[in-house]
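Participant: For reference, the sequence and a predicted model appear below.
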Amino acid sequence: MEVATRHPSRTAEPEYRWPAVVALLVALALYAILPNELVGGQRFVVVAAGLAFLVPLSIVNPHRLVRQTTWSRVLSVGLALLLVLVNQVALVVLVTKLVGGHNDAPGLLLAALQVWVANVIGFALLFWELDRGGPVLRTTWNRTELPPADFRFSQDEDRDAIAEVAARSSALQDWTPRFVDYLYTSLSNSMAFSASDAMPLSQRMKLLMGLQAFGGFVILALVIARSVGILD
């Protein structure tokens, strides 16, 4: 196991692991408590797999994200992909139950909320893992050597702004996006159905954000509307 060598030009502090861990545990908990009649017991297999992935990743970086190997990188991206994939399956199950005439409106509303929140967290984790090589590289490698950015944040363009705004810019203060930044990006995309915070730059990120926005639209326009109709 190797500690990532910090380039002399970098002053950004390595990111703490706990915000991503808390978000992941919330997403797994939400998936675990989905109504049993909507999603069967196989969801507990997914929860167990998520926790199993988390253990070695926490051992590699228990506090700050300073270490990375090929296997830890594959495992961390795979965990985020697993959560996103499972949530898309849960969304399809919800829609299928509606089409099949499921009449438990409170259960559907609760499940829709759980799937929507877990979707926000899952995509936030995936954005966080993919952009600019992931959380370890973002704070240690020379910026000229980082993989191309998937997102453009406002701080990446604020160098020429007034002093109090430029103080937080990437160029002047070595600002780097953290998990909370990607969580907000994911949340705003799910609510507005379009990029309203960070702008996607790569095709893969545009496709992911489009998939997330579509899932959010389906939940709000179909699942919740149908559930309210049942209540009436």
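Facilitator: Structure received. Numbering: from 1, shown residues only.
Participant: from here on, contacts and neighbour counts on C-alpha atoms
Facilitator: OK.
Participant: From the centroid of the chain, which residue is nearest?
Facilitator: A124 (1.6 Å; CA atoms, centre = their mean).
Participant: you'd agree that residue is up against N189?
Facilitator: No. Judged on CA atoms under 8 Å, A124 makes no contact with N189 at a distance of 10.2 Å.
Participant: In stretch 33-40, which residues are buried?
Facilitator: Burial within stretch 33-40, assessed by neighbour count using 16 or more other CA atoms under 10 Å, is assigned to L34, L38, V39.
Participant: May I have the distance across that stretch, first residue to last?
Facilitator: Using CA to CA, to the nearest Å, the end-to-end distance of stretch 33-40 comes to 11 Å.
Participant: ok, and what's touching that stretch?
Facilitator: A90, V93, L94, K97, G107, L110, A111, Q114 (CA atoms under 8 Å, 6 or more residues apart in numbering).
Participant: can you confirm the last one is in a helix?
Facilitator: Pointing back at Q114 there. Yes. According to DSSP: H, G, I helix; E, B strand; the rest coil, Q114 belongs to a helix.
Participant: neighbours of it, just the number please.
Facilitator: 21 (other CA atoms under 10 Å).
Participant: Ok, N142 next?
Facilitator: Using other CA under 10 Å: N142 sits among 14 other residues.
Participant: Not counting sequence-adjacent ones, nearest residue to the residue nearest to the centre of the chain?
Facilitator: L183 (4.7 Å; CA to CA, 6 or more residues apart in numbering).
Participant: Quick check: that neighbour vs R10, distance?
Facilitator: L183 is 24 Å from R10, by CA to CA.
Participant: quick one, strands of this structure?
Facilitator: Assigned by DSSP state E, the chain shows strands spanning 151-152, 199-200.
Participant: other SSEs contacting the first one?
Facilitator: Applying 3 or more CA pairs under 8 Å, 6 or more residues apart in numbering; DSSP states H and E, we find strand 151-152 packed against strand 199-200.
Participant: If you count contacts, what does the strand it packs on end up packed against?
Facilitator: Packed on strand 199-200, when contacts are counted by 3+ CA pairs under 8 Å, 6+ apart, are strand 151-152.
Participant: Alongside the first one, take a look at this:
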Amino acid sequence: MNDRSNDTESRLVRIERLLESGEREVAPAWRRVTHGEPRWAVTAAILVAVALQLKLPERLTLLPSWALPVLELVLLTGLIVANPRRVEPRNKRLRWLGLALICLISLANGWAAARLVENLIHGAKELDATTLLLTGGNIWLTNVIVFALWYWEWDRGGPADRMMGHHQYADFLFVQMQSPETAPPDWEPAFLDYLYLSFTNSTAFSPTDVMPLTRWAKMLMMLQSTVSLVTVVLVVARAVNLFP
């Protein structure tokens, strides 16, 4: 009897604590309908990527160096006008517009990376060590932003679907999902979390504290690690040879 009464009292205590703290939702925030995340972080990252593209040498660009950045800014402006403050579901055209923007940034940076590798393999003499390191760092940093955008756009159907709680199974497992007591009750992943994931994957060449769960997430992280590894190894090796 004592064990039963103690167990009943402990349950009552837990219920009272939940009611007192206002935590009436059983499901965590990342599994239920919430407000759309603020747009400022993803907008700032895209603007940085566009600025980095404008700094690339003309020989590494797919079109005239201003062409793709201008088109990307036009698409970004359309997204901001449609949802100026938060990333919220309006219609499917906006999602396709966002995907087109990420594809353009990916295409431009992928072309630049391929051209840089080609120049390194053929030993382009016009590249001095400083220019090579700056160009390689430019492409590497843009690559971090590009994959952060892809992770953010595809995890559980994208930011709009995450806001509506449509997908209950995560593609990426964050620490706060495993240990909810380490985060506020309204925590859910936002763009800066995916940017951190992309950065650590590019530097460690492997997952750190965020685990990919689905096959596409694992393949995308593997692709990013490969691109980052090839870029860093070739650029650093060539730059060391060019230093006097």
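Facilitator: Structure's in. What do you need? The shown structure was predicted, so the numbers you read here are calculated from the model rather than taken from an experiment.
Participant: How alike are these chains, TM-score-wise?
Facilitator: Here the TM-score for the pair of chains, by TM-score structural alignment, normalised by the length of structure 1, is 0.84; 213 aligned residues with a CA RMSD of 2.0 Å.
Participant: Mean deviation, stretch 101-118 of structure 2 versus structure 1?
Facilitator: Comparison of stretch 101-118 of structure 2 with structure 1 after fitting gives an average deviation of 1.4 Å (mean CA distance after the TM-score superposition for structure 1).
Participant: what's the spacing between that stretch and its chain's center?
Facilitator: Centroid displacement of stretch 101-118 of structure 2 relative to its chain, using CA atoms, centre = their mean, to the nearest Å, is 17 Å.
Participant: any idea how far the corresponding residue of structure 1 for A45 of structure 2 lies from F179 of structure 1?
Facilitator: Using TM-score structural alignment, the partner of A45 of structure 2 in structure 1 is A23. A23 of structure 1 sits 10 Å away from F179 of structure 1, going by CA to CA.
Participant: Please, where are all the helices along structure 2?
Facilitator: Taking DSSP state H to define them, one finds helices in structure 2 at 2-21, 40-54, 67-82, 92-121, 129-154, 159-164, 175-178, 191-204, 215-242.
Participant: buried set for the last one?
Facilitator: Right, helix 215-242 of structure 2. Buried, per 16+ other CA under 10 Å, within helix 215-242 of structure 2: 217-218, 221-222, 224-225, 227-229, 231-232, 235, 238-239.
Participant: now swap in stretch 119-127 of structure 2 and tell me
Facilitator: For stretch 119-127 of structure 2, by 16+ other CA under 10 Å, it's N119, L120, L127.
Participant: what residues does it touch?
Facilitator: L234, V235, R238.
Participant: these two touch, right, the second one and T131?
Facilitator: Same thing as V235 of structure 2. No. Using CA under 8 Å, V235 of structure 2 makes no contact with T131, being 10.5 Å away.
Participant: what's the offset of stretch 98-105 of structure 1 from the middle of its chain?
Facilitator: 29 Å.
Participant: got it, and stretch 156-165 of structure 1?
Facilitator: Distance, stretch centre to chain centre, for stretch 156-165 of structure 1: 27 Å (CA atoms, centre = their mean).
Participant: how far does that stretch stretch from start to finish?
Facilitator: End-to-end for stretch 156-165 of structure 1, by CA to CA: 11 Å.
Participant: Quick check: closest non-adjacent residue to W40 of structure 2.
Facilitator: Per CA to CA, 6+ apart, closest to W40 of structure 2 is R85, 7.5 Å.
Participant: Same check on L94 of structure 2?
Facilitator: Per CA to CA, 6+ apart, closest to L94 of structure 2 is L79, 6.8 Å.
Participant: Would you check that that neighbour makes contact with W96?
Facilitator: No. Look at L79 of structure 2 against W96 with CA under 8 Å: they stay out of range, at 10.4 Å.
Participant: Looking at these two, which one has more neighbours?
Facilitator: More crowded of L79 of structure 2 and W96, by other CA under 10 Å: L79, with 19 against 11.
Participant: Trace the more buried one over to structure 1, please.
Facilitator: Aligned partner of L79 of structure 2 by TM-score structural alignment: L57.
Participant: quick one: the residue nearest to L94 of structure 2 from A183 of structure 2, how far?
Facilitator: 30 Å.
Participant: same question, I139 of structure 2
Facilitator: 34 Å.
Participant: K55 of structure 2 -> structure 1?
Facilitator: Per TM-score structural alignment, K55 of structure 2 is aligned with I33.
Participant: now do F243 of structure 2
Facilitator: Counting by TM-score structural alignment, the partner of F243 of structure 2 is L231.
Participant: Burial check on the closest residue to its match other than its chain neighbours, number of neighbours?
Facilitator: Nearest residue to L231 of structure 1 in three dimensions, chain neighbours excluded: A105, at 6.0 Å (CA to CA, 6+ apart). For A105 of structure 1, the tally of surrounding residues (other CA under 10 Å) stands at 19.
Participant: and A105 of structure 1, what does it touch?
Facilitator: With CA under 8 Å, 6+ apart, A105 of structure 1 has these contacts: S227, V228, I230, L231.
Participant: export those to TSV and tack on distance to L137 of structure 1?
Facilitator: Conversion of these to TSV gives the following (distance: CA to CA, whole Å):
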residue	distance to L137 of structure 1
S227	44
V228	46
I230	50
L231	50
